[in-house]
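A.B. asks: Structure, please.
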Amino acid sequence: MSIPNQLQRVIEEFEAAPGSLRLPLLLEYSEKVPPLPEHLADNHDEMEQVHECQTPFFLAEEIDDGGRVTLYFDAPPEAPTTRGFAGVLLEGLNGLRAEEILAVPDDFYTRMKLHEVISPLRLRGIGAILFRLKRRLRERVGAGA
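C.D. replies: Have a look, this model is predicted:
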């Protein structure tokens, strides 16, 4: 298991932040989640819903010919902590190769000390997002995507 450099920078940013600033920092990452592209915007059928999240959360990925992954997330603006984690994943994983994402430890976010600022139920949702993303990538890479 390894952590890509771009994700390591995000983790270190959270590790260095005082506890009182971790939640505001996570909320800043919620603003980094762009709107869905047109082909997914009104088509959640092409995305996977992460039912473990307390709010409707959908994800999708595309793998280009070079094996690079583009991530897409959809969560309502009124769910800023969930959107914040989506922003963390976008910042830390978007554009990497599928194998690099699959090598990320499933609990990497524990190093970000998020357990100090968000509930265990939300942490469960965060873990489920990464789990489902990795499962989808395994299926695609195994299928020769």
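A.B. asks: C-alpha only now, for contacts and for neighbours.
C.D. replies: Will do.
A.B. asks: contacting residues for the most centrally placed residue in the chain?
C.D. replies: The structure's the chain has its C-alpha centroid closest to residue 89; by Cα atoms, centre = their mean the separation is 3.3 Å. Contact partners of residue 89, counting by Cα atoms under 8 Å, 6 or more residues apart in numbering, are residue 7.
A.B. asks: quick check, it in a strand?
C.D. replies: No: counting by DSSP: H, G, I helix; E, B strand; the rest coil, residue 89 is not found in a strand; it is helix.
A.B. asks: where's it relative to residue 127, distance?
C.D. replies: Residue 89 sits 11 Å away from residue 127 when distances are taken as Cα to Cα, to the nearest Å.
A.B. asks: Also this sequence, please, to line up against the first:
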Amino acid sequence: MTDDATTELPPVLAEIRDDFLALGERDRLQLLLEFSRELPDLPARYQNAPGLLERVEECQSPVRAFAEVEADGVHLYATAPAEAPTTRGFASILAQGLEGLTPEQALAVPDDYPFTIGLTNAVSPLRLNGMTGILLRAKRQIRDQVAAG
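C.D. replies: Prediction:
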């Protein structure tokens, strides 16, 4: 990642990245577990119809997510089982980090963001690929909604 990409990171995602990088590896895992407990609840329209959320095939755990573009910005809704705290933590980071961004800001988030938060030695590459899958899926959904007007 270039310095330009780093400076263009939305403030919440930059802060999350910096918080992770300020810690040792063991503490980074603890922070990820804290994020797993902060995954926002689904709105009622999704709680009653989880099939409206798209399955994230790149995740080993059953993760479903959907990004919406509303007048007040982007919202990422996701579900991940409590017994998969790593994946749930990644979903929470992205839900919090994309919240309220303009579509342009969300689409500008580097695809390799999951690899920049200092977890490459602490979690498996498959799990990092799962987080990347959530991000790429959200960006595709945002692009589709913007194109549809």
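A.B. asks: Translate the residue nearest to the centre of the first structure into the numbering of the second structure.
C.D. replies: Under the alignment by TM-score structural alignment, residue 89 of the first structure pairs with residue 94 in the second structure.
A.B. asks: for residue 104 of the first structure, same thing?
C.D. replies: With TM-score structural alignment as the criterion, the equivalent of residue 104 of the first structure in the second structure is residue 109.
A.B. asks: now swap in residue 22 of the first structure and tell me
C.D. replies: Residue 22 of the first structure maps onto residue 28 in the second structure, by TM-score structural alignment.
A.B. asks: ok, now how distant is the nearest residue to that match once chain neighbours are set aside from residue 26 of the second structure?
C.D. replies: In space, not counting the residues next to it along the chain, residue 28 of the second structure is nearest to residue 20; the distance is 5.6 Å by Cα to Cα, 6 or more residues apart in numbering. As judged by Cα to Cα, residue 20 of the second structure and residue 26 of the second structure stand 10 Å apart.
A.B. asks: Name all residues that make contact with the spatially closest residue to residue 138 of the first structure that is not a sequence neighbour.
C.D. replies: Counting by Cα to Cα, 6+ apart, the nearest residue to residue 138 of the first structure once its immediate chain neighbours are dropped is residue 102, at 7.6 Å. Taking Cα under 8 Å, 6+ apart as the contact definition, residue 102 of the first structure lies against 134, 137-138.
A.B. asks: Sort out for me which of those residues are in helices.
C.D. replies: Judged by DSSP state H, helices contain the following of the contacts of residue 102 of the first structure: 134, 137-138.
A.B. asks: Out of those, flag the one nearest to residue 39 of the first structure.
C.D. replies: When those are compared for distance to residue 39 of the first structure, the smallest value, 19.8 Å, is given by residue 137; criterion: Cα to Cα.
A.B. asks: Perfect, that will be all.
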